[in-house]
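Colleague: What shape does this take:
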Amino acid sequence: MTDLAAVLVALGLLMGLAYRGVTLLIAAPATALLAALLTGGLPILGAYTQIFMSNTGSFIVSFFPLFMLGAIFGKLMDDTGSARSLARLVSARLGPERAVVAVVLCCAVLTYGGVSAFVVAFAIYPVAAALFRNADIPKRLIPGALALGAFTFTMSALPGSPAIQNAIPMPFLGTTAFAAPALGIVSGLVMFALGVLWLNGRAARAQAAGEGYGDHVDCAPALDRTTRERAQAEGFDIVEISAKPASAMDPDAERLPPAALAVLPIVVVIVTNFLFIQVVVPRMDTAFLAEPKFGATTIETVRGVWAVIVSLSVAILLLIAGNWHRLDDLRTSLDQGADASVLPIFNTASLVGFGAVIAALPIFDVISQAVLALGGGNPLVSVAASVSVLSAMTGSASGGMSIALDALGPTFVDMARTTGVSLEVMHRVTAVASGALDALPHNGAVITLLTVCRLSHRDAYGDVFVVAAAIPMIALVVLIVLAGLFRSFGL
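Modeller: As a prediction, this is how the structure comes out:
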């Protein structure tokens, strides 16, 4: 077996194991060491302890605060009723005739504010089921609407998003969460507009053919063990959700906060993030960062991560202060939120470790040159190709991005500086590319989403693929073309 074939076998096995629900804590190191064994390029034990574990640990050290604070924020948004309050506000304002847009916007508002996509899927599904049933839109389109709102433009394109996919490039490129805002907004609008057009068109054709919502049970399904563990890892109460039908939409039945109070923490995340970068950081004395005990780094490397930490912390305090009487047990909410961050970051970090082992194999130099050649000297095309391909292979936007940047980050930076490409634009291309092909059938979020909706891949995955993979790829192309045009005109 050739070395390239060995790497492809390892990647294929990783995809297959992930699709079948095998935890990445086992699948990632096992397949990485299998590649090392088949190629004979690395000592097995050395590859595991010195390469896999070292890179896994480095990722956790760098990004654990973002995962933990994001999970706590999402848990508090759920436990205080803020997520449901926002969902009802959007659906009430738009009405049943705009059910698709209402569901997409509900998901978008929550994910742009930092709520985990897993939590959003559980929280918004009952609202989506009620809206789609009232509008007589086929239920099989619900996963597409949820995916469009939660897995696409708010995750990777919109500037200021606290999503981990928007945070990972920051220490590599010295950028912030607001990198290339105009290009990010344009690519986000492309995803939103084309996605809504697609779903509305599908709904219109289905209704013209006489297909309505269908005969479905709208409460959340009895989850298999894998999906239950994923949901519980996000701090979600499975018993509570599975017992609550989608038709239970009476606002008086729950102690929901006013819409203005519900949306305020999300606004605070974005505004605080921006102000910290633009106002606070320039006034800070950060010379101490050059000292070895602080990593001998610079403020450009850490300011983006610091900004997200501060903004999420302020929003969490605001959620607690504004909803104190709605939290039955604050300590439990904080504990479950913190616990919910552990499995996601270890899963992503394990993929980073997998990529580090692959990158250490002699064959990786050949693979790297092939990927870089795809760009024809254009660093934006090179980074887009490498990130999107690795995200597709691993079924993880954050994992694929981390693998690419760990292995080729310095090369991409050198290419950008040599060709005069802005690192901020490279940041935005990297983030959007990570979400262009990650939503393949073996993606964990896709599997969980379909299970929550009690639909199969055959029922609904086609629309999920279009809105969460094909259309983001179109937006990525638009982004790269516009970046080239702006550069040509000196903008």
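Colleague: From here on, just use CA atoms for contacts and neighbour counts.
Modeller: OK.
Colleague: Please name every helix or strand in contact with the helix or strand hosting residue 311.
Modeller: Residue 311 belongs to helix 299-322 when assigned by DSSP states H and E. Contact partners of helix 299-322 among helices and strands, from 3 or more C-alpha pairs under 8 Å, 6 or more residues apart in numbering; DSSP states H and E: helix 53-79, helix 169-173, helix 259-275.
Colleague: The ones you listed: which one's closest to residue 422?
Modeller: helix 169-173 (9.9 Å; C-alpha to C-alpha).
Colleague: In what element of secondary structure is the residue nearest to residue 407 when sequence neighbours are not counted found?
Modeller: Spatially, and ignoring its direct neighbours in sequence, residue 407 is nearest to residue 359 (6.1 Å; C-alpha to C-alpha, 6 or more residues apart in numbering). Assigned by DSSP H and E, residue 359 belongs to helix 342-360.
Colleague: And this one, please, so the two structures can be compared:
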Amino acid sequence: MGLLGILIGLGLLIWLAFRGWSVLLLAPLGALVAAVFAREPVLAHWTQTFMNGGAGFFARFFPLFLLGALFGKLMEDSGSVTAIADFMMRRLGKDHAILAVVIAGALITYGGVSLFVAFFVLVPMAQELFRSTGIPRRLIPAAIVLGTSTFTMSALPGTPSIQNAIPMPFFGTTPFAAPGLGIVASAIMLCFGVWWLRRVAAAARRSGEGFGEGTPATPESLASDDRLRERATVGREFDPAEIVRGRHAEAGPPIMVAVLPLAVVVLVNLSMTLLILPALDLGFLSDDRWGGISSSAVSGVWAVVTALAAAVATVVVLNFRRLPTLRATMDAGANASVLPAVAVASLVGFGAVVAAMPAFEVVRDWVLGIGGGPLVSIAVATNILAALTGSASGGLTIALDALGSTYLMRAQETGLDPALLHRVAVIGAGTLDSLPHNGAVVTLLAVCGSTHGESYRDIVIVGIIGALLALSVVIVLGTILGSF
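Modeller: Here you go, the predicted structure:
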């Protein structure tokens, strides 16, 4: 009965979330259903297990949600994101239209700009470029997914994405975990995705297919769509309702000024990880006052938080006169972080209750018993949970909360570098999270004026198949050569 309760609770969560119900209600409901079937104390699991699990996630990662959303909103309202995307598309031009969209998206998101901010800037430019070159409109969502939601989210070393930060407290790793393998995975995703999109575009040209027609959604219409908002905030780390608040600069900055905050994110992150934090005496963290933790449990998060904070300050200083309503912009960025953080924390609370059920031992034993060793096991676990929740960050945290300590112990026993576990787990979470119910996928299709029937096949190829191919290569190389 306990296992049946877990399945029913999960089924309710998936079904009602897809229909637009708030995960803030569904996650505790699903957890309580699981507890009832297992004949466990319901109220104790709600106030102790569920809330402690969700609060732990919120305490560890809310600074990243806050600074990431704030940075993205400041970059958008200052005109910096538009300037960067426009520069890339003009430089690469019509001859490399697909690559221009992909690289523009990659540059923006690797620099720390929130995904939904990137959507609203990239889509109009991609539409103009694709229309002028006769590339079908239906390929725009896949091109944007490839640039914003694959290698820059899960594989590229140092990426400030929340997904890349989640394994750090569990494994004591850094944002640059397994950099060589991350670069290999990034190259596979990028090359495979661009090859596929060019192949489809060439076939469309031969068949006489043109740009096509569609009705893109406006930021205002998306901000007022409560059902879409609920699904979107679980999928990524920015509340779409805040995209229309504040005021956009009348003229954007020069390209060097626009790019500098992105460079600050990368350089400060790298400096904190490799130079500054290792040189500091952080032994005081072992005191009970600070939770009795090791420096490795927080140094990775500290590096990303410092990098984003420095980038926020850089944007404000460089674009002070271009931000006509600075307070409103910063308020919108801060507010945009809250609902996504609480929504993902609720999913983590649900996972904590499920992991506490006696019947979960069956699931744990099955996952840990998967052949191929801990790398294959952790890849399968993160894939499945990200797919079920429709959230890479939620699925990854649930998997590591339940099994992270076991994987770390097995890695230590076998001499496996935790950095390799980190990279495999993050890439694994960034594959099947892009199933049709994913909030980011639904939002992107709406922004592009496309449907699942028109564009989802190509999203699957570049966002799932390419990522699974890269994940397989990383597992094979990591098993043979170890982490590098």
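Colleague: picking that back up, can you find the partner of the residue nearest to residue 407 of structure 1 in structure 2?
Modeller: In structure 2, residue 359 of structure 1 lines up with residue 355, judged by TM-score structural alignment.
Colleague: I figured that match was touching residue 400, is that so?
Modeller: No. Using C-alpha atoms under 8 Å, residue 355 of structure 2 is not in contact with residue 400; the gap is 10.8 Å.
Colleague: just to revisit the earlier point, separation between the residue nearest to residue 407 of structure 1 and residue 7 of structure 1?
Modeller: Distance of residue 359 of structure 1 to residue 7 of structure 1, given as C-alpha to C-alpha, to the nearest Å: 10 Å.
Colleague: Same question for residue 15 of structure 1.
Modeller: Applying C-alpha to C-alpha to residue 15 of structure 1 and residue 7 of structure 1 gives a distance of 12 Å.
Colleague: same thing with residue 21 of structure 1?
Modeller: Residue 21 of structure 1 is 21 Å from residue 7 of structure 1, by C-alpha to C-alpha.
Colleague: For the two, indicate the residue with more neighbours.
Modeller: residue 7 (22 against 18; other C-alpha atoms under 10 Å).
Colleague: does that one sit in a helix or strand, and which one?
Modeller: Assigned by DSSP H and E, residue 7 of structure 1 falls in helix 3-19.
Colleague: how big is the offset of that helix relative to structure 2?
Modeller: Taken over the aligned residues, the distance from helix 3-19 of structure 1 to structure 2 averages 2.3 Å (mean C-alpha distance after the TM-score superposition for structure 1).
Colleague: Residue 55 of structure 2: neighbouring residues, count only.
Modeller: Considering only other C-alpha under 10 Å, residue 55 of structure 2 is surrounded by 18 other residues.
Colleague: In contact with the counterpart of residue 11 of structure 1 in structure 2, which residues?
Modeller: Under the alignment by TM-score structural alignment, residue 11 of structure 1 pairs with residue 10 in structure 2. Residues counted as contacts of residue 10 of structure 2 (C-alpha atoms under 8 Å, 6 or more residues apart in numbering) are residue 30.
Colleague: cutoff 10 Å now
Modeller: Each residue near residue 10 of structure 2 by C-alpha atoms under 10 Å, 6 or more residues apart in numbering is listed here: 4, 26-27, 29-31, 33-34, 350-351, 354, 388-389.
Colleague: Repeat that for residue 164 of structure 2.
Modeller: Residue 164 of structure 2 touches 152-158, 174-177, 300-301, 304, 393, 396, 422-423, 425-427, 429, counting by C-alpha under 10 Å, 6+ apart.
Colleague: likewise residue 115 of structure 1?
Modeller: Per C-alpha under 10 Å, 6+ apart, neighbours of residue 115 of structure 1: 70-78, 83, 107-109, 150, 162-163, 266.
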